[in-house]
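[1] My questions concern the predicted model and sequence given below.
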Amino acid sequence: MPFPKNFLWGGATAANQIEGAVTEGGKGLSTADVMTVGGHGVKRRITPTLEPDTYYPSHVAIDHFHRYKEDIALFAEMGWNCYRMSISWPRIFPNGDEAQPNAQGLAFYDAVIDELLAHGIQPLVTISHFETPLGLQKYGFWENRQLTEFYLRYATTLFEHFKGRVKLWLTFNEINCMSTQPWVAGGIDSEDESVRMTAAYHQFLASAQAVQAAHAIDPENKVGMMYCGHFAYPNSCNPNDVIGTMNFMHQMLFYSDVQCRGYYPRYKLRELERQGITLPIQPGDLDELKRGTVDFISYSYYMTHVTGEKTQGILKGLNGLDTGYKNPYLERSAWGWAIDPQGLRYSLNLLYDRYQIPVMIVENGLGAVDTVEPDGSIHDDYRINYLRRHIQEMKKAVELDGVPVMGYTSWAPIDSIALSTGQMSKRYGFIYVDLDENGNGTLERRRKDSFYWYKKVVSSNGEDLD
């Protein structure tokens, strides 16, 4: 059984990692725009305000804002029928709380989406992808319930403006990062679990309201959630390791439980009770959550973890990976991420068995250092091998296990600023961009070997992986 004929093949990007043009077209600043490269390029550093003589990667990024036609033409050359993109919230509402949208921002995305459609590429739009308008800081960001109103105004604006042109939506990127990287997920700079859980609750409510609005505005709209792919194996068959892994997965999967099922699972309610945390529930909220469940679940998949009795709490972002254990059976990337193709099949089964709704992989890829040869070619067999093995396991999930997988969009099809580090040397793309760690370069685009390989994969609907 091959992949379905309507299977979605493409790539995925985020506005703050590719667009640049940080203040052009009336755009306001976002939480991403005050994140710079940290010590030794290992992690991001957040500055309360913009500092002089400091390199902020998102301010220019790879200049997709001015080069989107060139980039989309390259995507079309690979034969895509889907492109997962994000819309920058502060490009539409510069401070986040305006009554009317920024016409220049809408015009830019009109041009991008029309260009995609002209090439036969269906847009899958992430409404909020790690760039909360910085102007909402005065409200306390997502700790404040008012943000649900501002978000719904923004989302409704998109649903109405792009009606008929965009039919696939994601409400929040990797929403469970509120527990691991709360500043990234929503401007929350706090170690207080009650603050994080309040912010998460408000995002759940905002998402549920947006799902209902999307369906009301256009019944053809399909709205999904996006889960940051944390999946774990027990360190051993010791029951303590199994329970430790269960607790770890509860910390992550409760986010998808709420968005897919429409209510908080009992295990999470009991945990919040033990912690003395009271959710800011108002009359009618629980009905909103039930009415606003998503149509499909999407997720990022880069690795699996090993967890157990020694695992305390949750990960501090993907860059730390300190669960107390390592998997001796897996190789690792140059950035220390475990490479586990079979885990992709496992994760697809886990999510479908749990929620019984369609699943889509919207991020999967290998960050690596690429070398441009004297003749301009880039031989990235390591990336091809990584993607081939993962697509093979996705194929098994479809053919052998019967999981209804909607599609696959690799991360990131064109080299972009790395979220976790701010580096440019951590490259994922099929398309090379001439840019270094300090923002220097011609920004010239080059096709890597993987470009031609992925073109063949797409044209064969996943049959030709050689």
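    Now that the structure is in, tell me what you want to look at. Numbering: from 1, shown residues only.
[2] Only C-alpha atoms from now on, for both contacts and neighbour counts.
    Noted.
[3] For the residue nearest to the spatial centre of the chain, which non-adjacent residue is closest in space?
    If you average the C-alpha coordinates of the chain and look for the closest C-alpha using Cα atoms, centre = their mean, you land on residue 173, 4.4 Å from that point. Beyond its immediate neighbours in the sequence, the residue positioned closest to residue 173 (Cα to Cα, 6 or more residues apart in numbering) is residue 129, lying 4.9 Å away.
[4] For that neighbour, give me its contacts.
    Under the criterion of Cα atoms under 8 Å, 6 or more residues apart in numbering, the contact list for residue 129 reads 14, 15, 86, 87, 88, 172, 173, 185.
[5] quick one: it from residue 119, how far?
    For residue 129, the distance to residue 119 equals 24 Å [Cα to Cα, to the nearest Å].
[6] here's the one I want to compare it with:
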Amino acid sequence: MIIFHKFAYLLLIFQPIVCANIKFPDDFLFGVASSAYQIEGGYDSRGKTTFDHHWELNSSMVADSSNAKTACDSYNQYQKDIDLLVDLGVNFYRFSISWPRILPRGFPNEVNPDGIRYYNNLIDGLLAKNIQPMVTMFHFDLPKPLQDLGGWTNPVISDLFEDYARILFKNFGNRVKYWITINSNTWGYGDSDWPPMVNQSGFGDYLCVKNTVLGHAKVYHLSKREFREQKSQIGFVVDGRWYEPASESSQNRDAAERAREFNVGIWLNPIYGSGDFPAIVKQRVKTTSEKEGFSKSRLPEFTPDEINFVKNSFDFLGVNIYTSFLVKDVDERNDKDFSWDKDMKAEIYQDSRWEGAKSNWLKVTPWGLRKVLGWIKQKYNNPPMFITENGFSDGGEIEDLGRVKFMELYLKALLEAIDKDRVKVKGYAAWSLLDNFEWLVGYTEKFGLYHVDFADPHRKRTPKSSSKWYKKLIERRQLDEMYKTEL
């Protein structure tokens, strides 16, 4: 019976793809993604992050009480990672640079030469194999001393981020074509689950958004002003979740659009749109703030000069796409408590009948990919885009057929977005190259194309079925009857 079920699932996976065009554009780029904190290890060779600090205070904040002090040991074994990338045949590798590995205390007056050496070796090793580095400057690993100053709620952070970026451009910019400034999120500023656990929803998270956007814009203009000869492409990454109305009522449709603007547009509208926060976000926060007794909106304002500075500060957009949500309108609250959710005035949830991954938030909704890309195209004049993350979690199985099916479905939706909707998507990065440290769930959920044995001091890497599938896809550059003989 087990064999029958497995065979039936293989038949499902290898059904021919039916879409208008099964072939990716000739100039479409395939890649994979990772982040420094999640794979590098090398804890003793960098400064302390905010996440390190909170783990030391309470290791049980991570599901298995594990940490990233060694992780995949990519700090010492980066050449093995390059070999895997070569075997996959990818065009680019999206990785991040650890701010505290370059600047141990976060400030530009103390540069770590070992950090410079490590990333020079990684970048040179990639280019020697004709793999383009796509480098993220900040991916959730803020130096602890900067969080002591308030982190992304303190306006000075945007200047410090610019100082950090200048060091990156000076040391690596002559070889890096694609830079991502920030992998955006407000984790920990509006809740008490994630470090830094500020738990000021409706205040701290809005400050985080504004200062993040300003930091991005400062780095963009720095690149064009002081490093123009490098001809770098500068982008920003947003979490592109889709928000679908729970019904076709006008109230739920409006609530779904509010959810999109509060969670996606709040980042994109300043950079890719008008230069300011979305109108509905400004209106909602102002109204609720006044009812709560504030003299002005809790949402920080962009000055006219800041609007002009931030607007159009991009060469491309990165979109992380995993899942979708349903949205219902909710009644207005009239209490004195304030929060992002109260301002948004919407209930966000997922249908329990949707197929899920091991992560409880990750439901398989490939239709959401096409919808969010179409929404971005319509709202922001179809900017050049990369899918900078897309992945599926499981328990780390070598024969990871669920991941294969997930990638097949999402790439089919991506082809439809490119072919039918004329969305300008230039490339796709699977998350992730390796099983790695997944933040608050530790090593209990795995996203890798390659299995990592975390009980092995050498962190043995083993290819999964998904890596073989993706390798063949890159070779053929098309979705068709998928390569069952290879798995």
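    Cool, the structure landed. None of the values given here were measured: they were computed from a predicted structure.
[7] Would you pull the TM-score for this pair?
    Structural agreement between the overlaid chains, expressed as a TM-score with TM-score structural alignment, normalised by the length of the first structure, amounts to 0.86; 438 aligned residues with a Cα RMSD of 2.8 Å.
[8] before we move on, back to that, would you mind giving the contacts of residue 129 of the first structure as a markdown table with distance to residue 24 of the first structure and secondary structure added?
    Shown next, in a markdown table, are the contacts of residue 129 of the first structure (distance: Cα to Cα, whole Å; DSSP: H, G, I helix; E, B strand; the rest coil):
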| residue | distance to residue 24 of the first structure | secondary structure |
| --- | --- | --- |
| 14 | 17 | coil |
| 15 | 14 | helix |
| 86 | 17 | strand |
| 87 | 15 | coil |
| 88 | 12 | coil |
| 172 | 24 | strand |
| 173 | 24 | coil |
| 185 | 24 | helix |
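[9] Can you tell me what sits against the longest helix anywhere in the second structure?
    Of all the segments of type helix in the second structure, defined by DSSP state H, the longest one is helix 204-226. When contacts are taken as Cα under 8 Å, 6+ apart, the neighbours of helix 204-226 of the second structure outside the stretch itself are 152-155, 157-159, 161-162, 165-166, 169, 181-182, 184-186, 189-190, 198, 231-232, 234, 236, 266-267, 270-271, 298-300, 302, 306, 309-310, 313-314, 340.
[10] Got a ChimeraX select line for the buried ones in the residues you listed?
    Only the buried members of the contacts of helix 204-226 of the second structure end up in this ChimeraX selection, burial being decided by 16 or more other Cα atoms under 10 Å:
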select :152,153,155,157,158,161,162,165,166,169,181,182,184,185,186,189,190,198,232,234,236,266,267,270,271,298,299,300,302,309,310,313,314,340
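[11] ends of stretch 288-300 of the first structure, how far apart?
    With Cα to Cα applied, stretch 288-300 of the first structure spans 26 Å between its terminal residues.
[12] Measure how far that stretch is from the centre of its chain, please.
    Its chain's C-alpha centre and that of stretch 288-300 of the first structure lie 15 Å apart, by Cα atoms, centre = their mean, to the nearest Å.
[13] before we move on, the earlier item: counterpart of the residue nearest to residue 173 of the first structure over in the second structure?
    Matched to the second structure by TM-score structural alignment, residue 129 of the first structure sits across from residue 139.
[14] One more: residue 97 of the first structure?
    Under the alignment (TM-score structural alignment), residue 97 of the first structure pairs with residue 107 in the second structure.
[15] From residue 106 of the second structure, how far out is the closest residue to that match other than its chain neighbours?
    Of all residues not flanking residue 107 of the second structure in the chain, residue 160 sits nearest, at 6.8 Å (Cα to Cα, 6+ apart). Remark: distance between residue 160 of the second structure and residue 106 of the second structure (Cα to Cα) = 8 Å.
[16] I am finished for the moment; much appreciated.
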